[in-house]
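K.L.:
Provide a 3D model corresponding to the input given below.
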Amino acid sequence: MICKKGAGMLERQDAWLRHGGEPSMAEVHRSIPVPAVAGRFRRFLAFLGPGYLVAVGYMDPGNWATSIAGGARYGYTLLVVALVSNLMAVLLQALSARLAIATGRDLAQACRDAYPRWTTLPLWILAEVAVIATDLAEVIGTAIGLNLLFGLPLEVGVAVTAVDVFLILWLQNKGFRWVEAVIIALLIVISVCFAVQIVLADPDWQAVLQGFLPERQIIEDPGMLYLALGILGATVMPHNLYLHSGLVQTRAYGGSLADRREALRLATWDSSLALTFALAINASILILAASTFNQAGETAVDEIDKAYLLLQPLLGSAIAPVLFGIALLCSGLNSTVTATLAGQIVMEGFIRIRLKPWLRRLLTRILAIGPALFIILYMGSSGAGRLLILSQVVLSFQLPFAVVPLVWLTASRAKMGELVAPRWVTVLAAATAIVIIGLNINLIGSILFG
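P.N.:
Just a heads-up that it's a prediction; the model follows:
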């Protein structure tokens, strides 16, 4: 029997659903069963998946550009930024899951319910900008991967990326577990590719460990701060906060307070383990760039295709660049799936517009293809590389507009009930938001005033 507090929570969720219409991602809402009578490990396996879809955003092509540039230019120094960014991500994604499980709403829906329209409309526009910036990085990354592996011209590769809508539709028609299985399989391919490359690079592991210690120079050097913000924007991605709060609701967990507490615990384990895996991949990219390019004096490597061409002569192995290209292509393909889902959640949640998946996908992709084609045609691959890094800095500037509402909503007992975030979690999350805002202000000041 559901306790009185649990019943009150369910009544509050039902009222929200009646007020806001369909639940998040209605076509797959609670489509994955969670066995009621099973061991703890089997129940955890039922929750395994959303964290890895979220983790895709933490190792997409935008991460590659910023991590390669950071490692080549500054060696292992920015590893601490990747670590701190990942810790921030673990905290914020756990809050995103908490919001979904406590309220039955994703972050976009919760913002629409809590704020007046004059506030939610700008928040929606900013969230769409974040989705487009994410998709832009994936367009360029996938196009570069196709170019490196198959010699396809960049502009042709950009156009080809629009076809991935059919892959997404095919996966969704087979069931959401298929989407998660393909994502995880591609993540395994990426990890194997980087493991082999790290072995070939043979980095200085003492210097690697030292790179995880903070240095004041990161804040004081505008160039280093710019890349640090790029790494932050590529790691703690605003669209992932919306995405996770929708994906968690694909699980058909029970309605009692005890069931929801267990769902929160298992969902948090899922995302934390997945993000730890993402940190290993991100650190591997930076370590590879530092041990290969920085050590050889190639400090100006800030383009993925240039990194690809230099790997063979510097590592002395023909397989290294091939593995690099395969991992990049897998990363781009993975990210296209999650960007589509995030775009769907943002549009449906903020303005209640439901588009057919293929139409939503093409719309997002066209908005990303436009600037990518323009830059590639007029500036070539070097411009594409710079656009990749810029897209990640743009994401960093978007972060406060997703993080601040998330922290405020999850700290409200009126909205969260018994699953309200503990005070210490709220304090840590608020401090994270302040750090992100402070770094952005610092960067703007550096750009404006030299």
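
K.L.:
When you work out contacts or count neighbours from here on, use the C-alpha atoms and nothing else.
P.N.:
Noted.

K.L.:
residue ranges for the strands of the stretch 301-450 of the chain, please.
P.N.:
In the stretch 301-450 of the chain, no strands are defined using DSSP state E, counting those that start in this stretch.

K.L.:
Let's see this one next, to set against the first:
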Amino acid sequence: MRDDTPSLPEVHRSVAVPNAAGFLRKLFAFMGPGYLVAVGYMDPGNWATALAGGSAFGYTLLAVALTSSLMAILLQALCTRVGIATGRDLAQLCRERFPKPVAYPLWLFAEAAICATDLAELIGTAIALQLLFGIPLIFGVLLTAFDAFLILWLQNKGVRWLEALVFGFIVLIFGCFAVQIAYSDPVWGEVLRGYIPSASIVTNQQQLYIAMGILGATVMPHNLYLHTAVVQSRAVGEDVAAKKEAIRFASLDSTIALSLALLINSAILITAAATFHASGNTEVAEIQEAYQLMSPLLGGTLAATLFAIALLLCGLNATVTATLSGQVVMEGFLRFRLPPVMRRLVTRLIAIIPAVIVTWIQGESGTAQLLILSQVVLSMQLPFAVIPLMMFASDKARLGALVAPRWQVVLGWTIAAVIVVLNMKVLFDALLGD
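P.N.:
The predicted model follows:
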């Protein structure tokens, strides 16, 4: 049964698109949703996996970061196509086209992914508050519940304000890491070789586990739901030509934004490899430990301070993604709408419980394992979002002239198969106790 209530109704078709304008002006009109999505590709969960991978294996896992980003660029482009072509988000399509015994488990998997993301965000934000202001970790975890009010205020200002703030934070984060790379002085020949895939990524179980964490931290399930909804904030024409143009510009927007996210993710891993792995510190997984080691290893406090500032900005930025994704998933699957601040508080309170338990029992020592585990959980949820997306993007009977090109369909289904196979490998290793 179709429900014609739009996704994110408070911002639906709220951004005007000029009919007769040059390329750059048109692109500017469509710029924004890609950066809201890109935020999820540089959240604190990415930090944990990149730090662990860089310190343990040097530049080897740069190939995973690159491959994951290329996967994400294609999948998010398919999201823009599905959202613009159908006028529906992924959650609504799943509810309308799948029987309830299929749709409801998909909803639960999506909610689990959002909670796993939120867990990483609140731990990362709490760690940043501790590093910058000395706030005890457990109190920082509790304080993160109040970021809901920031999101509510921003949403009331309009989606363009939200997009502008997110873009500004991303530029600042990029600037922080540019300085850190300059301080760490990596061997650029080794960096470039790191982007070439190595067989050890699959054969070495520890590398594979962290690689799956990087994959889960990069190609995030809830971002697929969010992107199909947020692209509908642009007031595009209803004819096929207008929708084709909108798909082209929206895909370009997300590709540029995700390319910037790849640079930031690579910078985290490169910094970890050049600073920690090169100095023999091969087991740096805790963000706090990385912060403490940076000053003596890099000969100053500036790099460490910028590291903590960038972490705080990433945590705040990712809060936007989790809040909007939560709204899209709940409204799309259940047709049940909560006020954004209430939705945010419910999601965050669910994530706070395991974070408080771990920090209470294990203190700082358990946060890295929890962060990496949350990203592996995200990877395990990926097939339940990617497979429905591919079904809808390749449905010529419903999309008609707007159906995805054959090459995108083939690559998309290949990505889905690779994700499923790698997930089965990790589960198999876990069952064997490795």
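
K.L.:
so what number do they get for TM-score?
P.N.:
Taking TM-score structural alignment, normalised by the length of structure 2 as the basis, the two superposed chains have a TM-score of 0.99; 433 aligned residues with a Cα RMSD of 0.8 Å.

K.L.:
ok, for Thr77 of structure 1, nearest residue in space, not its chain neighbours?
P.N.:
Nearest residue to Thr77 of structure 1, sequence neighbours excluded (Cα to Cα, 6 or more residues apart in numbering): Gly211, at 4.7 Å.

K.L.:
what's the answer for Pro203 of structure 1, then?
P.N.:
Pro203 of structure 1 sits nearest to Ser291 (Cα to Cα, 6+ apart), 5.1 Å away.

K.L.:
Just list the residues touching the counterpart of the one you found in structure 2, thanks.
P.N.:
In structure 2, the residue matched to Ser291 of structure 1 (TM-score structural alignment) is Ala274. Ala274 of structure 2 sits next to 58, 184-187 when contact means Cα atoms under 8 Å, 6 or more residues apart in numbering.

K.L.:
Help me confirm that Ala274 of structure 2 is found in a helix?
P.N.:
Yes. Secondary structure of Ala274 of structure 2 (DSSP: H, G, I helix; E, B strand; the rest coil): part of a helix.

K.L.:
re the thing from before, looking at the contacts of Ala274 of structure 2, which has the most residues close by?
P.N.:
Gly58 (25 neighbours; other Cα atoms under 10 Å).

K.L.:
could you check the distance from Leu227 of structure 1 over to Val394 of structure 1?
P.N.:
Between Leu227 of structure 1 and Val394 of structure 1 the computed distance is 12 Å (Cα to Cα, to the nearest Å).

K.L.:
who's more crowded, those two?
P.N.:
Taking other Cα under 10 Å, Leu227 of structure 1 and Val394 do not tie; Leu227 has more neighbours (26 against 18).

K.L.:
The more buried one contacts Ile68, correct?
P.N.:
No. Leu227 of structure 1 is beyond contact range of Ile68, at 10.1 Å (criterion: Cα atoms under 8 Å).

K.L.:
Near Glu220 of structure 1, how many residues? Count them for me, please.
P.N.:
Residues lying near Glu220 of structure 1 (other Cα under 10 Å) number 12.

K.L.:
Could you check which residue of structure 2 pairs with it?
P.N.:
Glu220 of structure 1 maps onto Thr203 in structure 2, by TM-score structural alignment.

K.L.:
likewise Arg413 of structure 1?
P.N.:
Mapped onto structure 2 by TM-score structural alignment, Arg413 of structure 1 lines up with Lys396.

K.L.:
who's in contact with that match?
P.N.:
Lys396 of structure 2 touches 402-403, counting by Cα under 8 Å, 6+ apart.

K.L.:
Excluding chain neighbours, what is closest to the corresponding residue of structure 2 for Ile375 of structure 1?
P.N.:
Ile375 of structure 1 maps onto Val358 in structure 2, with residues paired by TM-score structural alignment. Spatial nearest neighbour of Val358 of structure 2, chain neighbours left out: Gly366 (6.3 Å); criterion: Cα to Cα, 6+ apart.

K.L.:
wait, is Arg30 of structure 1 part of a strand?
P.N.:
No. Secondary structure of Arg30 of structure 1 (three-state DSSP): coil, not part of a strand.

K.L.:
Could you identify the residue of structure 2 that aligns with it?
P.N.:
When structure 2 is aligned by TM-score structural alignment, Arg30 of structure 1 is paired with Arg13.

K.L.:
wait, its match sits on Gly237?
P.N.:
No. Using Cα under 8 Å, Arg13 of structure 2 is not in contact with Gly237, being 10.3 Å away.

K.L.:
Give me the common contacts of the two.
P.N.:
Residues touching both Arg13 of structure 2 and Gly237 (Cα under 8 Å, 6+ apart): none.

K.L.:
Looking at these two, which one has more neighbours?
P.N.:
Just comparing Arg13 of structure 2 and Gly237: by other Cα under 10 Å the higher neighbour count belongs to Arg13, 17 against 14.
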